[in-house]
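> My questions concern the predicted model and sequence given below.
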Amino acid sequence: MVNLGDVFPNFKAQSTIGEIELHSFLGDKWGILFSHPADYTPVCTTELGKVAKLAPEFTKRNFKMLAVSCDNVEDHLGWIKDIQAYNCLEGEFPFPIIADEKRELAVKLGMLDPEEKDAAGMPLTARAVFIIGPDKKLKLSILYPATTGRNFDEVLRVIDSLQLTAEKKVATPADWQAGGNCMVLPSIPSAEAKQMFPDHKVHEVPSGKQYLRTTPCPK
């Protein structure tokens, strides 16, 4: 299991574009690594198609994309044709899929779902999402059960928050969307907040504590 703030393990693995060393593959970009229980499975086919359609959005945010599934490269290459056909995709598939036949990565990264098993009785790989920063540290992890497909529009929303809050001293409230009002961090004193966020608003609450402060989204 990798904890938030840990350097993400730098593994080598075979993929649909050849051998990949994670840190070298990412370079100085952000990275998203998402896992799948197996090839030729229905939910995974919809997910990979969705991410392929969103590839320009990830690229715009300076991201490299990488999937992992517990089958071999040959199966991955055949499966990609199904993914493209079902999701009406044309051209080159926009990201590699790692082969994890022995489930070594699934075990190493804590991605197994003990409640769901394959035909051989082995635990399926859960639907993990890992966001890795340019510093190679884990910024976000989300773990869905194998039976539940992910919402990658939500993943993009979270990425927008991560990238904003990495640069600006704000936090994002519930259901925040890019460009929406943000929260001034509680650690910033009032006098400093007035200088940093001249248009911020202090919200009065019954406790009398002035901790709820909203500000227009910093540029």
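That came in fine, so what should we check first?
> Could you use CA atoms for every contact and neighbour count after this?
Noted.
> Would you confirm that V202 contacts T215?
No - contact between V202 and T215 fails when scored by CA atoms under 8 Å: they sit 9.1 Å apart.
> So the two - more neighbours on which side?
Shown here are V202 and T215; by other CA atoms under 10 Å, T215 has more neighbours (19 against 15).
> what about the longest helix in this structure?
Longest helix of the chain, by residue count under DSSP state H: helix 152-167.
> next structured bit after it?
Following helix 152-167 in sequence order, the next helix or strand is strand 170-171 (DSSP states H and E).
> Kindly spell out which helices and strands sit in contact with that next one.
Counting contacts by 3 or more CA pairs under 8 Å, 6 or more residues apart in numbering; DSSP states H and E, strand 170-171 packs against strand 182-184.
> which helices and strands does the strand it packs on pack with?
So strand 182-184, by 3+ CA pairs under 8 Å, 6+ apart, packs with strand 170-171, strand 213-215.
> neighbouring contacts of the first one?
When contacts are defined by CA atoms under 8 Å, 6 or more residues apart in numbering, strand 170-171 is touched by residues 161, 165, 182-185.
> Next one for the comparison:
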Amino acid sequence: MPSKRGVLYGVVSYVFFLGVLGYLVLFAAELWVPWTAGSGVSEDLWGDSLFNLFLISLFGVQHSVMARPSFKAWWLKFVPEYLERSHYVMISTLVMLVVMVFWRPIGVILWQFENEVMVSILWAGFALGWLLTVFSTFLTDHFDLFGLRQVYLHYVEKTYTEVGFSEHLFYKLVRHPMMLGMLMGFWLTPFMTLGHLVLATGFSIYILVGIHFEERALLASLGEDYRSYREKTPKLFPKFIK
């Protein structure tokens, strides 16, 4: 009988991710927590900005390299296959935590809206963006994406099967609704500090680069089905047909 430790590790990895994601949202919003993207005074704007971009690049390299099939093939020599995704989630979350812990806040305010209607609209867009990100994970397979399905199937001694490609709801409008949600979450804000701008810019670049490599992998694995889907469906911004 498989050990419960794998299930426990998968759950701990998932809960850890949820906690860090929650802090990232507040870190970007610059609300209710003491340490945010723009919560401090910088004495070296260029140096601190470049250092923060370096931190984001660390996350980008780790997150992308560990997702590559060649890395997975090597990695599986050392870890059980059913824990591969949970390890990926755990390590990615740790690196994201490192980004926020070592971030150099830059509190220079670039813009700040005072109009209550505009402020409400931007906060609503911010919230909708992060909700779209989370909701979109359930349109594929939320529990597979974060490793819980893998550890559960191993525990009950059932064979793991890949989640198939399908077009549900937002995936009929854009190919990457999760990424669209993150872009909304990073950019829609009633006040923008320089630290927040660096955060939003760095992750936006990574999102666009990550989409490029993700689509290459999807084309390789799904072939003509994904090619046809890509031709008819916009990447990030939906087409509103009159």
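Ah, there it is. This is a predicted model, so every value here is computed, not measured.
> Got a TM-score for the pair?
Overlay of the two chains. TM-score (TM-score structural alignment, normalised by the length of the first structure): 0.23; 89 aligned residues with a CA RMSD of 5.8 Å.
> on that earlier part again, list the buried residues in the longest helix of the first structure.
Going by neighbour count (16 or more other CA atoms under 10 Å), the buried part of helix 152-167 of the first structure is 155-156, 158-162, 164.
> and which of the residues you listed is nearest to G31 of the first structure?
Ranked by distance to G31 of the first structure (CA to CA), those are led by I159 at 10.4 Å.
> Go through the second structure and flag its longest helix.
Criterion DSSP H: the longest helix present in the second structure is helix 194-222.
> Point out the other helices and strands that it packs with.
For helix 194-222 of the second structure, the packing partners by 3+ CA pairs under 8 Å, 6+ apart come out as helix 45-65, helix 177-187, helix 224-232.
> The shortest one relative to helix 194-222, how many degrees between them?
Interaxial angle, helix 224-232 of the second structure versus helix 194-222 (axes from the mean of the first three to the mean of the last three CA atoms, to 10 degrees): 140 degrees.
> can you redo the contacts of strand 170-171 of the first structure as TSV with distance to P123 of the first structure?
Conversion of the contacts of strand 170-171 of the first structure to TSV gives the following (distance: CA to CA, whole Å):
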residue	distance to P123 of the first structure
S161	33
T165	36
C182	41
M183	41
V184	43
L185	42
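> and which of these is nearest A193 of the first structure?
Lowest distance from A193 of the first structure to the contacts of strand 170-171 of the first structure (CA to CA) belongs to V184, with 7.5 Å.
> any idea how far E115 of the first structure is from the closest one?
As judged by CA to CA, to the nearest Å, V184 of the first structure and E115 of the first structure stand 41 Å apart.
> nearest to K60 of the first structure, of the helices and strands packed on strand 182-184 of the first structure?
Taking CA to CA, strand 170-171 is the member of those nearest to K60 of the first structure, at 22.0 Å.
> what's the span of stretch 32-52 of the first structure, first residue to last?
Stretch 32-52 of the first structure has an end-to-end distance of 13 Å (criterion: CA to CA).
> need the strands for the first structure, in chain order.
Using DSSP state E, the strands of the first structure run over 12-15, 18-21, 30-36, 63-69, 97-99, 112-117, 123-125, 127-132, 138-144, 170-171, 182-184, 201-202, 213-215.
> most packed of these?
Highest mean neighbour count of the strands of the first structure: strand 97-99, a mean of 26 (counted as mean count of other CA atoms under 10 Å).
> count of residues packed around L48 of the first structure?
21.
> can you tell me which residues contact it?
I83.
> Roughly how far does it sit from S15 of the first structure?
L48 of the first structure sits at a distance of 15 Å from S15 of the first structure (criterion: CA to CA).
> measure the residue nearest to L183 of the second structure when sequence neighbours are not counted to S49 of the second structure for me?
Using CA to CA, 6 or more residues apart in numbering and skipping the chain neighbours, the partner closest in space to L183 of the second structure is S204 (6.5 Å). The gap separating S204 of the second structure from S49 of the second structure is 15 Å, by CA to CA.
> Tell me which of the two has more neighbours.
Legend: neighbour count by other CA under 10 Å for S204 of the second structure and S49, higher for S49 (22 against 18).
> Tell me how many other residues crowd the nearest residue to that one once chain neighbours are set aside.
Spatial nearest neighbour of S49 of the second structure, chain neighbours left out: V198 (6.4 Å); criterion: CA to CA, 6+ apart. By other CA under 10 Å, the residues close to V198 of the second structure number 21.
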